[in-house]
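Undergrad: Can you look at this prediction? I've put the sequence above it.
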Amino acid sequence: MAAKQKNGSGMISTGIAAQNRKGRFNYTILETLEAGLVLKGPEVKSLRMGRATITEAYAAERDGELWLFNSYIPEYQGGVLSRFEPRAPRKLLLHGKQIDRLLGESARNGVTLVPLDIHFNSRGLAKLTLGIGEGRKKADKRHAIAERDWQRDKARLMRNKGRED
């Protein structure tokens, strides 16, 4: 993933603006895809400041289109007069075939559309990484924690072994 790069005004020009770390823990992500976001100017400026959160956000269908619900983008405080609702639903931009496939999979297979991160691509456009995931059970979460701890311990052992030689 791209690192945060700040331009002269302290804003993020490319990289991750908001991340849902719990998304990969609570769900087994089967597939990811990138969707565009319909945003207003002050929302983009606020995203570039890196103050948004999507930990409680979810993607769902409304009127045959995909929308991002419950994402929080705070108001930009840079002297802009236009106000917007911080938790307003935001439309996701996908091709019609992609929307049909995602809605069909969620209806048939019971998968969930999990927002994983909001980032800016190389052209400076805000994009949402959307994961198609299945919910994990408590035992699966414990297994993931044990696996993560083992990987950390293994890396520590290998690092210490290299110092002894």
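TA: Looks like it arrived, so ask away.
Undergrad: Only C-alpha atoms from now on, for both contacts and neighbour counts.
TA: Will do.
Undergrad: Tell me the spacing between W150 and Q19.
TA: Per CA to CA, to the nearest Å, W150 is found 25 Å from Q19.
Undergrad: These two - which one has more neighbours?
TA: Q19 (19 against 12; other CA atoms under 10 Å).
Undergrad: I figured the more buried one hits T53, correct?
TA: Yes: with contact defined as CA atoms under 8 Å, Q19 and T53 form a contacting pair (6.9 Å).
Undergrad: who's in contact with the most centrally placed residue in the chain?
TA: The residue lying closest to the centre of the chain (CA atoms, centre = their mean) is D117, at 1.7 Å. By CA atoms under 8 Å, 6 or more residues apart in numbering, the contact set of D117 is 16-20, 54, 128-130.
Undergrad: Then it would be within a strand, right?
TA: Yes: judged by DSSP: H, G, I helix; E, B strand; the rest coil, D117 forms part of a strand.
Undergrad: Against that first model, consider the following:
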Amino acid sequence: MGEAVARNKKAFHDYEILEKLEAGIVLQGSEVKAIRQGRVNLKDSFVKIIKGEAFLLNAHISHLSTANLNFAPNERAPRKLLLHVKQLRKWDMKVAKDGLTIVPLAIYFNAKNLAKVEIALARGKNEHDKRESLKEKDAQREAQTAMKNHAYKE
């Protein structure tokens, strides 16, 4: 995976990530330049499989002020994701059977300079699990700080 242009930090807080996958994304006009400039927000976005095709819904890609004003794509338009049919069917069955969700984790450019979306099969966390993961994160941060401070004293 290349350097992420945008990350969905909320997904790691709200969901337990089970599987990850890289998907291509169909973009229009100036959207690629907008993504390069980091003008993308994945906060409340999700992936839905409609008629055997995956779509990224509710992702916000701002249009550029330098782009043609006559062609301004809808900033929250559904964007098609490019996946292998076999993988699509497998994940579609898991979503239908187990009540899982597909969420985007990041948008980045790969080595061939193509825009890619890292998507994940996820299970929603309940409030208790969210608090537990926050406690674990705090404990880990405190332990690292203590180790760092201890190393400086010696």
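TA: Nice, I can see it. Here the structure is a predicted model, which is why all the values come from computation and not from measurement.
Undergrad: ok so, going back, adding secondary structure and distance to E43 of structure 1, write the contacts of D117 of structure 1 out as TSV.
TA: Below are these laid out as TSV (DSSP: H, G, I helix; E, B strand; the rest coil; distance: CA to CA, whole Å):
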residue	secondary structure	distance to E43 of structure 1
I16	strand	15
A17	strand	12
A18	strand	13
Q19	strand	16
N20	coil	18
I54	coil	14
L128	strand	14
T129	strand	18
L130	strand	19
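Undergrad: Please tabulate these in CSV, including the columns distance to G36 of structure 1.
TA: Listed next are the contacts of D117 of structure 1 as CSV, based on distance: CA to CA, whole Å:
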residue, distance to G36 of structure 1
I16, 14
A17, 14
A18, 14
Q19, 16
N20, 17
I54, 15
L128, 6
T129, 9
L130, 10
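Undergrad: from the residues you listed, which is closest to N121 of structure 1?
TA: Comparing those against N121 of structure 1 with CA to CA places I16 closest, at 9.1 Å.
Undergrad: Okay, strands next: where are they in structure 2?
TA: Taking DSSP state E as the criterion, structure 2 carries its strands at 4-7, 15-25, 40-41, 46-50, 53-57, 60-61, 79-82, 101-109, 115-124.
Undergrad: among those, which is nearest K148 of structure 2?
TA: Per CA to CA, nearest to K148 of structure 2 of the strands of structure 2: strand 4-7, 27.9 Å.
Undergrad: contacts for the closest one?
TA: By CA under 8 Å, 6+ apart, strand 4-7 of structure 2 touches 35-36, 38, 40-42, 105-109.
Undergrad: one more time with 6 Å
TA: 38, 105-108 (CA atoms under 6 Å, 6 or more residues apart in numbering).
Undergrad: start and end residues in structure 1 for that strand, please.
TA: Mapped onto structure 1 using TM-score structural alignment, strand 4-7 of structure 2 spans residues 16-19.
Undergrad: residues in contact with P104 of structure 2?
TA: 118-119.
Undergrad: For it, give its distance to H63 of structure 2.
TA: 20 Å.
Undergrad: Likewise for A106 of structure 2?
TA: 19 Å.
Undergrad: likewise G38 of structure 2?
TA: 11 Å.
Undergrad: To which residue of structure 1 is R131 of structure 2 aligned?
TA: R131 of structure 2 maps onto R142 in structure 1, by TM-score structural alignment.
Undergrad: ditto for A146 of structure 2
TA: In structure 1, A146 of structure 2 lands on L157 (TM-score structural alignment).
Undergrad: G52 of structure 2 now?
TA: Using TM-score structural alignment, G52 of structure 2 lines up with G64 in structure 1.
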